[in-house]
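K.L.:
Sequence and predicted model, in that order:
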Amino acid sequence: MLLLVIALENNASLLSLKQVVVFKNMLLNQLSNRLVKINCCSVHDGITGFTQYSCCNTGIQVRHASNSSNGGLGRKGIVVILPWLNAPKPAIKKYEDLYQRHGLQSLVYQANLKDFIFPKSGLQRSAVILDSLMMMSESGNDHAKIVIHSSSVGCYFYALMLHQMKNHPETYQIVRDSIAAQVCDSPVVGTLNEMAYGVGKMLSPKSQLLASLYSRLCLMYFSFAKDTVSLYDELIDTFKHHAPSAPSMICAAEDDPMQIPQAYQELHTSWEKRSTVTEKKWKQSQHAQNLRYHPEEYEKMVKELLKDAKI
């Protein structure tokens, strides 16, 4: 491993295409070993029962409360929860419970690194989520309000959703118009170098050596995937400048090693130009763990956000 890192650092410009392909396959091998299998998209209400049905033929499923008064939507609407990579179920449930206390049901989709490395695949998944929201909205008498709560790589997946809504307004305008509030927790948004650094940290949070290796493998892959790089640029621009004009909450930890201060500030500034933004940086916390370390303040902020959104 050490020799490979040295080779990447000192001889990257001399590597042959064949070597790059080998390194790319190594990276994808590591990704496939670490991916969380995503086969369920769930809508949860702890008060009533569930009805489950398959969504298209993607393996994603939607669950909704069969006894809800408006055909499966929550009493006040629905929150789309997009958690961080490998988020455990008990941690995700804390977010579901938080919003349930405020009368919202939750739809959860846990993105994986395949959605990032192959954004076209991620776009397909994002379309399934949007189609699910369309079906749920159409099942009621009127359009329910939607809250988007994204964390870490979930913020990237939200960018995929925004990209679909921007490029297919005739299909998804109803969903975009229904987004009443949005939360962006611990975003990793920046240049390709910065995003590759984030991927390395996500794949190997405990080993700096392996994290550096994965980051460099990512960058080598990007150098040959020009179409992918172009799409990344579009996604970053869409996320920063074309998010809905809805009350928003942006938060992070000051000691988060994956936090990119300049990119974070640019995101905050851009969103603030279009709507009310509540922003918070905690001095002591961890990446995407702000609810865990500051539960009372976090829930108070969410409560105020929902109040601003009239939910």
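P.N.:
It's in. For clarity, every value in this text was computed on a predicted model and none was experimentally measured.

K.L.:
Going by C-alpha atoms from here, please, whenever you check contacts or count neighbours.
P.N.:
Will do.

K.L.:
farthest residue from the center of the chain?
P.N.:
Distance from the C-alpha centroid of the chain peaks at residue 14, with 35.9 Å (Cα atoms, centre = their mean).

K.L.:
what sits against the residue most central in space within the chain?
P.N.:
Nearest residue to the geometric centre of the chain (Cα atoms, centre = their mean): residue 154, 1.2 Å. Residue 154 makes contact with 82-85, 110-111, according to Cα atoms under 8 Å, 6 or more residues apart in numbering.

K.L.:
Reformat those residues into JSON lines and put secondary structure and neighbour count next to each item.
P.N.:
Output for the contacts of residue 154, formatted as JSON lines (DSSP: H, G, I helix; E, B strand; the rest coil; neighbours: other Cα atoms under 10 Å):
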{"residue": "82", "secondary structure": "strand", "neighbour count": "26"}
{"residue": "83", "secondary structure": "coil", "neighbour count": "25"}
{"residue": "84", "secondary structure": "coil", "neighbour count": "25"}
{"residue": "85", "secondary structure": "coil", "neighbour count": "20"}
{"residue": "110", "secondary structure": "coil", "neighbour count": "23"}
{"residue": "111", "secondary structure": "coil", "neighbour count": "27"}
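
K.L.:
One more to weigh against that first structure:
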Amino acid sequence: MEVCRLQVVASRATIRCRRIINQSSRPLLQCVPMTFVRLDRGVHMQSITTNMQYLSNDSIKLKVDPNTMKLDQNIKKPLCLMMIYMTAKPKHVLKYADLYLTKDFDVISVSCTPTQLMWPAMGSQVIADRLLSFLESNSSEFTHPLVVHGFSIGAYLWAELLVQTPRNKKRYQPILERIAAQIWDSPADVDEVPIGAPLAVFPNNKFLQNIFRLYIRAHMKLLHNVATKHYMRATEVYHASPCKAPGLFLVSKTDPIGAEKRSRRAAASWEQLGIKCNFKCWDRSPHVQHYLRHPEEYKSVLYSHLEECGVLKNSR
């Protein structure tokens, strides 16, 4: 009876949710011409793929080989890989990217749509594969530190990249060793997908949130081999991270999506592996809004961590 009920829910919810989501979601993945846009603050943004944007203070026009993901120019600055939360608006991406752009970093923002999250083999895993190809093809050109800064579901997207690395350690471990620091702001676990995804897609519509939540739960229950097993595997690899860069966790006690207890569990697992971890937990702060609510403290904690990792010097 339980399965029959879920099938009915999934059938009804799938039709409506897919129609709504697909109206706003981009294609699953495609390479696009490197379009060049100058933003208001003087930041220059270029599309590498539909899910990867390159941001820089410099007016440089890059070209990428869509087959190898190799750039036609060397990256001459420290680079931050920013794993963005789902449905983040460009102005919010720029606000977080500015934390690094003001320190003379370049930034690559990596995003994931709801459709890509729900169908990993055609979505999130492909994005992770392209990002890994980008890092591998350009790794010899990285003469400055690499930093990973992720938000919410961006932790899962990064974990999908990590899943691929143990399959060929000789090939991929040198890439991970180039990462000097990692920062995780409100990282979301597989158990929080039914909580967080509806809020991200329909932030102001509780009715549609409830429908989408029913759909996600049915999707994860009925399509275990299509979706859920990939989420679970990514979570396992995230906790047993092959990336040994020191980690900073930024969470709050009132965030139901990026739950404090799960980040503490991840930090404990990392410390057992010899990964140094710093932890900041605010008493009250919404999901992925810690910087908006506590800007000075957020910057202080972030830059202190980057200084400890040797990425920044005299940053304040």
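P.N.:
Noted; the coordinates are in hand. Remember, it's a predicted structure, so these values are computed and weren't measured experimentally.

K.L.:
hmm, back to that, quick one: map the residue nearest to the centre of the first structure onto the second structure.
P.N.:
Aligned by TM-score structural alignment, residue 154 of the first structure pairs with residue 154 of the second structure.

K.L.:
hey, where'd the strands end up in the second structure?
P.N.:
36-38, 44-49, 52-56, 79-83, 106-110, 146-151, 179-185, 247-252, 277-282 (DSSP state E).

K.L.:
Other residues contacting stretch 210-225 of the second structure?
P.N.:
Under the contact criterion Cα under 8 Å, 6+ apart, stretch 210-225 of the second structure has outside partners 3, 6-7, 9-10, 13-14, 17, 193-195, 197-198, 227-228.

K.L.:
Just the buried ones out of the residues you listed, please.
P.N.:
Neighbour counting with 16 or more other Cα atoms under 10 Å marks 6-7, 9-10, 13-14, 17, 193-195, 197-198, 227-228 as buried within these.

K.L.:
Inside helices: which ones of those?
P.N.:
Among these, the members falling in helices (DSSP state H) are 6-7, 9-10, 13-14, 17, 193-195, 197-198.

K.L.:
Including distance to residue 206 of the second structure, could those go into JSON lines?
P.N.:
Below are those laid out as JSON lines (distance: Cα to Cα, whole Å):
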{"residue": "6", "distance to residue 206 of the second structure": "20"}
{"residue": "7", "distance to residue 206 of the second structure": "22"}
{"residue": "9", "distance to residue 206 of the second structure": "17"}
{"residue": "10", "distance to residue 206 of the second structure": "18"}
{"residue": "13", "distance to residue 206 of the second structure": "14"}
{"residue": "14", "distance to residue 206 of the second structure": "17"}
{"residue": "17", "distance to residue 206 of the second structure": "14"}
{"residue": "193", "distance to residue 206 of the second structure": "16"}
{"residue": "194", "distance to residue 206 of the second structure": "13"}
{"residue": "195", "distance to residue 206 of the second structure": "12"}
{"residue": "197", "distance to residue 206 of the second structure": "12"}
{"residue": "198", "distance to residue 206 of the second structure": "9"}
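
K.L.:
quick one: which of these is nearest to residue 62 of the second structure?
P.N.:
residue 197 (33.3 Å; Cα to Cα).

K.L.:
show me what contacts the counterpart of the closest one in the first structure?
P.N.:
When the first structure is aligned by TM-score structural alignment, residue 197 of the second structure is paired with residue 199. Shown in contact with residue 199 of the first structure (Cα under 8 Å, 6+ apart): 211, 214-215, 218.

K.L.:
Also residue 278 of the first structure?
P.N.:
Contacts of residue 278 of the first structure (Cα under 8 Å, 6+ apart): 248-250, 301, 305.

K.L.:
Drop the exposed ones from those and show what's left.
P.N.:
248-250, 301, 305.

K.L.:
what would those look like in TSV with distance to residue 135 of the first structure?
P.N.:
Shown next, in TSV, are those (distance: Cα to Cα, whole Å):
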residue	distance to residue 135 of the first structure
248	25
249	27
250	29
301	30
305	26
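
K.L.:
now, among those, which is nearest to residue 236 of the first structure?
P.N.:
residue 250 (16.0 Å).

K.L.:
pretty sure that closest one contacts residue 181?
P.N.:
No: assessed by Cα atoms under 8 Å, residue 250 of the first structure is found out of contact with residue 181, at 11.3 Å.

K.L.:
returning to that earlier point: restricted to helices, list the contacts of residue 199 of the first structure.
P.N.:
Going by DSSP H, the helices hold 211, 214-215, 218 from the contacts of residue 199 of the first structure.

K.L.:
wait, which of the contacts of stretch 210-225 of the second structure is closest to residue 126 of the second structure?
P.N.:
Relative to residue 126 of the second structure, and with distances defined as Cα to Cα, the nearest of the contacts of stretch 210-225 of the second structure is residue 227, at 13.7 Å.

K.L.:
Just list the residues touching that closest one, thanks.
P.N.:
Residue 227 of the second structure neighbours (Cα under 8 Å, 6+ apart): 118-120, 219-220.
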